[in-house]
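Participant: One predicted model, sequence on top.
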Amino acid sequence: MSTEVGSPVAGLTTALSDVPDPVFSQAMVGPGLAVKPTGGAGDVVAPVAGEVVTLHPHAFVIAASAGGAVLVHLGIDTVKLKGEGFTLHVEKGDAVEAGQKIITWNPTEVESQGYASICPVVALEAPAESLSDLREDTQVLAGDLLFNLDA
């Protein structure tokens, strides 16, 4: 069974290897893509339908209804912002639909504080070959397909 994984933000897709953090660039937590956000303040949406199993202001994990789990990380080292500039719209344990608003943030503000705003979207602990149709170097809107995950 395959799960379509959508982009949590609008921006330009890029390889995980371009993320300035070895945990993501070396795919230590799993394969995926990253999105370089375009524009200022905006909503971050669920990449898949499922249950919110981890929720922080700067990152969240959704266990997909069809299997697998997807991590979205908003920027790099943004945990150091201690939630400032991030507004949560769901709670841990909530069932969400793909495209549902999860967090509101401002990538421009994150960058102005010296952090990268790039957003890794990772299929947690999945084998690289379980991903297909990766859309690298493509301009996407929030909700547009990033890749398929075969659970």
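Facilitator: Received it, and whenever you're ready, just let me know what you need. Quick caveat, the model's predicted, so the values are computed rather than measured. Numbers count the residues shown, from 1 in each chain.
Participant: contacts and neighbour counts: CA atoms only from here.
Facilitator: Will do.
Participant: Do you have the helices of the protein handy? List them.
Facilitator: Per DSSP state H, the chain has helices spanning 22-25, 107-112. These are given in chain order.
Participant: Let me have those in CSV, extended by mean neighbour count.
Facilitator: Putting the helices of the chain into CSV (neighbours: other Cα atoms under 10 Å) gives the following:
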stretch, mean neighbour count
helix 22-25, 17
helix 107-112, 17
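Participant: Would you mind saying which of those helices lies nearest Glu4?
Facilitator: helix 22-25 (20.5 Å; Cα to Cα).
Participant: now what about that closest one, what contacts it?
Facilitator: 16-19, 28-30, 120 (Cα atoms under 8 Å, 6 or more residues apart in numbering).
Participant: who's in contact with the residue most central in space within the chain?
Facilitator: Nearest to the mean C-alpha position of the chain, counting by Cα atoms, centre = their mean, stands Val72 at 2.6 Å. Residues in contact with Val72 (Cα under 8 Å, 6+ apart) are 8, 59-61, 119-122.
Participant: Use this one as the comparison:
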Amino acid sequence: MPTTVHAPLAGVVRALAEVPDPVFAAAMVGPGLAIDPTGAGRVTATAPVSGVVSALHPHAFVVVTAEGRGVLVHLGIDTVQLRGAGFTVHARRHQEIRQGEAVVTWRPGEVAAGGRSAWCPVVALDAAAVTELVAPSSDVAAGAPLLLWA
């Protein structure tokens, strides 16, 4: 059964190969897209799929569907170096969550002002392939279908 992965936040879609991080750019953890967030103020990243929060850090999280498909959302690049500063976590590890529910609020503008990329990779972990439902350079609304994982 296919899994639809929804955009965790609004912004401009970017090809994963363009992400300024070699691991994401080479799709080493899986295929996907990135989102350059709209707005510099507070932005809340939501669950891209319904499932269980299997990993949770202030800068990144994974939600695993009932079918065992994990989707990684990484808020910015090299944001682990911020040690949680500027991020507010709304979920907890092992929590059941529905697509669209709040997971982390952050300020992409502050990340960018600090010299880091605010781009957010959205990755289908260990997937062979996904179908992009939104073309790179297009705008996407939070909660809109982004990827189809067949």
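Facilitator: The structure has been received and is ready for your questions. Being a predicted model, the structure only gives us computed values, none of them experimental.
Participant: picking that back up, the residue nearest to the centre of the first structure -> the second structure?
Facilitator: Under the alignment by TM-score structural alignment, Val72 of the first structure pairs with Val73 in the second structure.
Participant: Apart from its chain neighbours, what residue comes closest to that match?
Facilitator: Nearest residue to Val73 of the second structure, sequence neighbours excluded (Cα to Cα, 6 or more residues apart in numbering): Val122, at 4.7 Å.
Participant: The one you found: neighbouring residues, count only.
Facilitator: 27 (other Cα atoms under 10 Å).
Participant: Double-check it against Gly32; I have them as touching.
Facilitator: Yes: between Val122 of the second structure and Gly32 a contact is recorded at 5.6 Å, counting by Cα atoms under 8 Å.
Participant: Among the helices of the first structure, which comes closest to Ser2 of the first structure?
Facilitator: Closest approach to Ser2 of the first structure among those is made by helix 22-25 (22.8 Å; Cα to Cα).
Participant: By how much does the closest one deviate from the second structure on average?
Facilitator: On superposition with the second structure, the average gap between helix 22-25 of the first structure and its aligned counterparts reaches 0.5 Å (mean Cα distance after the TM-score superposition for the first structure).
Participant: which ones are touching the corresponding residue of the first structure for Val140 of the second structure?
Facilitator: Aligned counterpart of Val140 of the second structure in the first structure: Val140 (TM-score structural alignment). Contacts were defined as Cα under 8 Å, 6+ apart; by that measure Val140 of the first structure touches 7, 9-13.
Participant: on that earlier part again, please check the contacts of helix 22-25 of the first structure and keep the buried ones.
Facilitator: Of the members of those, the ones counted as buried by neighbours, 16 or more other Cα atoms under 10 Å, are 16-17, 19, 30, 120.
Participant: and which of the residues you listed is nearest to Ala49 of the first structure?
Facilitator: Each of those was checked against Ala49 of the first structure using Cα to Cα; the closest is Pro120, at 18.0 Å.
Participant: Compute the number of surrounding residues for the residue nearest to Gly85 of the first structure when sequence neighbours are not counted.
Facilitator: Excluding the flanking residues, the one nearest Gly85 of the first structure by Cα to Cα, 6+ apart is Trp105, at 5.9 Å. Other residues near Trp105 of the first structure come to 21 when the count uses other Cα under 10 Å.
Participant: thought Trp105 of the first structure was touching Gly39?
Facilitator: No: applying Cα under 8 Å as the test, Trp105 of the first structure and Gly39 come out as separate, 11.0 Å apart.
Participant: Strands of the first structure, residue ranges please.
Facilitator: In chain order, the first structure shows strands spanning 2-6, 11-15, 32-37, 42-45, 50-56, 59-64, 69-73, 87-88, 95-96, 101-105, 119-123, 131-132, 139-140, 145-150, with DSSP state E as the criterion.
Participant: show me the contacts for the residue nearest to Val73 of the second structure.
Facilitator: By Cα under 8 Å, 6+ apart, the residues touching Val122 of the second structure are 7, 32-35, 71-74.
Participant: Arg116 of the second structure versus that one, what's the distance?
Facilitator: Distance of Val122 of the second structure to Arg116 of the second structure, computed by Cα to Cα, to the nearest Å: 17 Å.
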